Structure formats: structure tokens, C-alpha cells
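> give me coordinates for this.
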Amino acid sequence: MARRNSSLGLFGRFGRSGDLRQLDRALRSVDLHPSMVPEAVKLTVVNLLKDDAIGAEPAPQSYRSAAELLAYCMIGAEGFAGANDTALALQVEERIERAMAQGDNMDAQLVMVVMVAKVIQPSVVEHFALTRETD
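A predicted model of the protein is given here:
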């Protein structure tokens, strides 16, 4: 079965696809306004989630998980902990550390997406000593 494509909408006539709306809701739930995330980043994230899905569509919690990581990377540790809570910030930090140790997993791919898009908080790059291997 072919994967369903995402849609940004067109001239306000055709609506955004459900997967992008779901990611937007997840971003809001971690206090990152969706308009702060470039559409290209959101499309890439949704496609990564679809590629990683076990069934035909990603599980609803996968959007929230991706949003947590994106928000942390984009607003930094202090901003994320202030908007959410310190325990969640520590969990996301552990996810990033594991992702960098393991290499090619979903979390590592999500971190790479925000790095390549140049929307990652410099303090996050410094804290985790992140580098782009494609440079």
C-alpha cells in the first residue's frame, strides 16, 4: 500500500492534511507554536514518522514524542523546562544522549533535521557537542 502524502493546503481552499494538523497540535502541547517551525521541517518530520510507523499511520504518541524533541532542540533546555517541566526536559536530554550514542534512530534523525534546517538552539549544539557529519 502506498504511503499517503501530506498536504500543506492551497490558498486556504484545500485543508492541511491530518498528519500535519496532528503534529501542529503536538507542538502546541509542548508550548512551541507551530508557526515557529518551518513547513519543510514539519513535512520532513511527518515523513520520518510515517517511515518509522509499524502500521499504515504513525501512532498518535509518536507525534507528541517528536514534538518534545523538536521543541527542546529549538528553544533550548531552559526554555523547554520552563514551559513544560524539568522532569520532561531531563527525559528529552536522555533521549538526545542515547540518540547520539546509537546513531541512526528516529531521535537522531529528528535532531539532524533541526540542525540541517538551522533552527536548532546553539546552546543545545554546544551542550551535546553536536556536529553534522555531512559537512
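
> only C-alpha atoms from now on, for both contacts and neighbour counts.
OK.

> the longest helix along the chain: what's the following helix or strand?
Ranked by number of residues, the top helix in the chain under DSSP state H is helix 60-83. Counting by DSSP states H and E, the next helix or strand C-terminal to helix 60-83 is helix 86-102.

> the longest helix of the chain - contacts with which helices or strands?
helix 18-29, helix 39-52, helix 86-102, helix 106-116, helix 122-128 (3 or more CA pairs under 8 Å, 6 or more residues apart in numbering; DSSP states H and E).

> residue 69 is nearest to which of the ones you listed?
Taking CA to CA, helix 86-102 is the member of these nearest to residue 69, at 6.2 Å.

> now the other sequence, so there's something to compare against:
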Amino acid sequence: MMPAPLGHATGFLHGVTAPFLIGARSVLLDIFTPDACLALLEQQRCTCMLGATPFVYDLLNVLEKQPADLSALRFFLCGGTTIPKKVARECQQLGIKLLSVYGSTESSPHAVVNLDDPLSRFMHTDVTLPQV
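Have a look, this model is predicted:
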């Protein structure tokens, strides 16, 4: 699931290029609203989503009032700003594997957390990818 515009590096690299390179289907969201995003995540059984922290925050707020079946969502790559511990904890409680990524428009990502990292490690990403 890609809610970022395709004219932005995030949208183009992770919404078009990466899925194309691995033969995956790409689900694009023209304009982000948490309700539309949750409906698509559920309907299309998306396994991965990438977006900034405000996307996660908005989704969590809607999920409090309106549960959705996100069992297919394996992980959510999150970057662009700091992720509050409360947001990370809520994702963990819902079974959403939140992965913090750090990078830049020119080359992303530079640092990521591992899928098996505990929440305490997740909040302090300090290992760069090899050869970066």
C-alpha cells in the first residue's frame, strides 16, 4: 500500500519501482484518508505499507473506533519523523510490525530496524545498512 504521491521519491521508489523489481502488486491510494486506507488494506489484503508517522497515527485513531482485519499486513515501514513510543506500542498491541526507516530522498533507506527487534531496540535505530 502506498499513500504517498508518485511524484515524491517515496511514492515512486516504494510504490512503483520496488514492487516492479520483486514482482509484487502495488496498491496506490490517490488521496490519503484513514478510512479509505483501512478499507483498501483490508480489501486488497496488503502485506506491506510505507508512510510517515502521521499516517500511522491517523490509522490508529480510526482503528480505535472501527476495527479492521489487518491480519495480512506483515509490516509498516515508517519514516519522515520520530515515532512516539505510544504509537509503536499501540501498533505492537494490534499485531502491526512497525519498522522505523531513516534515509533521504536521494537514497533511501540508510538505516532500518530488523523485523525481530524488540520495541526498545526499535526506538534507537543506530545500525546502518552494509556498504552505505
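
> can you give me the TM-score here?
Scored by TM-score structural alignment, normalised by the length of structure 2, the superposition of the two chains gives a TM-score of 0.33; 75 aligned residues with a CA RMSD of 4.8 Å.

> can you redo the helices and strands packed on helix 60-83 of structure 1 as a markdown table with mean neighbour count?
Below are those laid out as a markdown table (neighbours: other CA atoms under 10 Å):
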| stretch | mean neighbour count |
| --- | --- |
| helix 18-29 | 19 |
| helix 39-52 | 18 |
| helix 86-102 | 15 |
| helix 106-116 | 19 |
| helix 122-128 | 14 |
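
> identify the residues contacting residue 60 of structure 2.
Going by CA atoms under 8 Å, 6 or more residues apart in numbering, residue 60 of structure 2 touches 87, 90-91.

> pipe those into CSV and attach distance to residue 56 of structure 2 and neighbour count per row.
Formatted as CSV, those follow (distance: CA to CA, whole Å; neighbours: other CA atoms under 10 Å):
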residue, distance to residue 56 of structure 2, neighbour count
87, 8, 16
90, 10, 14
91, 8, 19
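
> now those residues in TSV, please, with extra columns for secondary structure.
What follows is these, written out as TSV (DSSP: H, G, I helix; E, B strand; the rest coil):
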residue	secondary structure
87	helix
90	helix
91	helix
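
> could you dump those residues into JSON lines with distance to residue 75 of structure 2 added?
Below are these laid out as JSON lines (distance: CA to CA, whole Å):
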{"residue": "87", "distance to residue 75 of structure 2": "14"}
{"residue": "90", "distance to residue 75 of structure 2": "14"}
{"residue": "91", "distance to residue 75 of structure 2": "10"}
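
> between those residues, which is closest to residue 42 of structure 2?
residue 91 (16.1 Å).

> okay, that closest one and residue 64 of structure 2: tell me how far apart.
11 Å (CA to CA, to the nearest Å).

> now residue 55 of structure 2
Going from residue 55 of structure 2 to residue 64 of structure 2 by CA to CA gives 15 Å.

> more neighbours, these two?
More crowded of residue 55 of structure 2 and residue 64, by other CA atoms under 10 Å: residue 55, with 17 against 9.

> quick one on the thing from earlier: tell me the angle the longest helix of structure 1 makes with helix 86-102.
120 degrees (axes from the mean of the first three to the mean of the last three CA atoms, to 10 degrees).

> so for stretch 78-93 of structure 2, first residue to last residue, what's the gap.
For stretch 78-93 of structure 2, the separation between the terminal residues is 17 Å (CA to CA).

> what angle sits between the longest helix of structure 1 and helix 39-52?
For helix 60-83 of structure 1 against helix 39-52, the angle by the same axes, to 10 degrees is 130 degrees.
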